[in-house]
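> Here you go, sequence then predicted model.
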Amino acid sequence: MEKTTQPKKRKQNPLYQQRNEDIRHRSLVLGQSDADIAVAWGMREHTVRTVRWELGIRSSPADAPKNLNKRCHRLMTPVSTLHQQIGVKLDAHRNFVAKQAPVEFSHQMRMSYMRLRKMELGAWDFTLSELIKIADTVGIPLEELVRQANHPTWEPPKQTRKVSTH
């Protein structure tokens, strides 16, 4: 009869059991990050991640990304209403006239994808050469491109002072 050897279950030190349970509690219930737990227990973050892994906790809710990506389109705010209006015109031309994806259209305009997206959202402060390029691409005069919707035409202010002739 052959003797089969099974790995021995090591008896864990009660202090380690207490530490592991505290790490589980801090991670799952309190939602603390690995860094906070490491400071509380005086250990490295890597050790905390290893303990969590051994306990079957694959990720800590506190260590999840907070969507603070600066490139996130939802967080981009327009520079002004005029910038936003120019962006809407550019986006409408790309979608309905050119019928191109942003990446293809950005290559056509010889600019980066992110710059195009920022322009379409109004979060890019245009240079004069960029405005000329947009006007040529969209096919409208530059004056019409930069005309604000709430100020359809610009007129010089009328003089209200009378000029006296002595």
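It's in.

> CA only for contacts and neighbour counts going forward, please
Will do.

> Thr50 sits in which helix or strand?
helix 45-55 (DSSP states H and E).

> Any buried residues in that helix, and which?
If you call a residue buried by 16 or more other C-alpha atoms under 10 Å, then helix 45-55 has these buried ones: 45, 48-49, 51-52.

> Closest one of the residues you listed to Val103?
Using C-alpha to C-alpha, Arg49 is the member of those that sits closest to Val103, with 39.0 Å.

> what's the closest non-adjacent residue to that closest one?
In space, and not counting its chain neighbours, Arg49 is closest to Asp34: 6.8 Å by C-alpha to C-alpha, 6 or more residues apart in numbering.

> before we move on, what about Asn20?
Val51 is the one closest to Asn20 (C-alpha to C-alpha, 6+ apart), at 6.8 Å.

> this is the comparison structure:
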Amino acid sequence: MDDGYAYVYKDGLGISVAPGESVFLSFIQNFASNPSGLVYTTLWKNNNGDTVFVSLVRDDGKGQFTVVDDAGNWNTKIGNAVLTSKSHWITLELRRATSSTASDGYGKLYIDGVEDVIRDGQDNYDKFTSLNYIRLGVPTGSSKTGFVIDFDEVVVANRMVRPPLPKGINL
């Protein structure tokens, strides 16, 4: 807990990402009202400590994410769906480009298992060789007065993961 704002992080992950492969971060997210400005919700770093991906919630209640490419450009995409006032199963996918000359890496935002938006054409081959750090939650510098967001059921995987279901329910 940092000045009343909670977030959790895990470092030392040491996840190697093969060319053309993806890492998925999934979680349940809920907030009752929109923040008064951009609020950072996740931060991903490689083994060198370089930022490779960030996600945010906007003041209109939509998701936003940024893929950082090999040149250090922050390439942003704004989601379509408004996320306010109910729980959603959020999945973020970051795919590594297939070669150092390819621009076929991408970031994707899925809401309740459905692709909402993609930022493709990314040359992140050299930058996204590994994932070593993930932070989930709102750091103090990004907090907005009165904004409360809840996270639950966090999963990091190499494939799309369905949301956890109550015992006895199968899809």
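Sure thing, it's come through. What you see is a predicted model; the values in this text were computed from it and never measured.

> care to give me the TM-score?
The TM-score (TM-score structural alignment, normalised by the length of structure 1) is 0.20; 62 aligned residues with a C-alpha RMSD of 5.4 Å.

> picking up where we left off before, determine the set of other helices and strands touching the helix holding Thr50 of structure 1.
The contact analysis (3 or more C-alpha pairs under 8 Å, 6 or more residues apart in numbering; DSSP states H and E) places helix 45-55 of structure 1 against helix 14-24, helix 34-41.

> out of the ones you listed, deepest packed?
The highest mean neighbour count among those belongs to helix 34-41 (a mean of 16), with neighbours defined as mean count of other C-alpha atoms under 10 Å.

> how far off helix 45-55 does it point, in degrees?
Interaxial angle, helix 34-41 of structure 1 versus helix 45-55 (axes from the mean of the first three to the mean of the last three C-alpha atoms, to 10 degrees): 100 degrees.

> how much does helix 34-41 of structure 1 deviate in direction from helix 14-24?
Using the same axes, to 10 degrees, the direction of helix 34-41 of structure 1 lies 150 degrees away from that of helix 14-24.

> before we move on, back to that, buried residues in the helix or strand just after the helix holding Thr50 of structure 1?
Heading C-terminal from helix 45-55 of structure 1, the first helix or strand you meet, by DSSP H and E, is helix 81-92. For helix 81-92 of structure 1, burial by neighbour count (16+ other C-alpha under 10 Å) applies to 82-91.

> nearest to Glu143 of structure 1, of these?
So of those, ranked by how close each gets to Glu143 of structure 1 (C-alpha to C-alpha), first place is Ile86, at 11.4 Å.

> my read: Asp116 of structure 2 touches Gly79, true?
Yes. In this structure Asp116 of structure 2 lies within contact range of Gly79 using C-alpha atoms under 8 Å: 6.1 Å.

> who has more neighbours, the two?
Gly79 (22 against 16; other C-alpha atoms under 10 Å).

> what about that one, which helix or strand?
Counting by DSSP H and E, Gly79 of structure 2 is found in strand 74-82.

> Report the buried residues of that strand.
74-79.

> just to revisit the earlier point, including distance to Lys118 of structure 1, could the buried residues of helix 81-92 of structure 1 go into TSV?
Below are the buried residues of helix 81-92 of structure 1 laid out as TSV (distance: C-alpha to C-alpha, whole Å):
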residue	distance to Lys118 of structure 1
Leu82	14
His83	10
Gln84	10
Gln85	13
Ile86	11
Gly87	8
Val88	11
Lys89	13
Leu90	11
Asp91	11
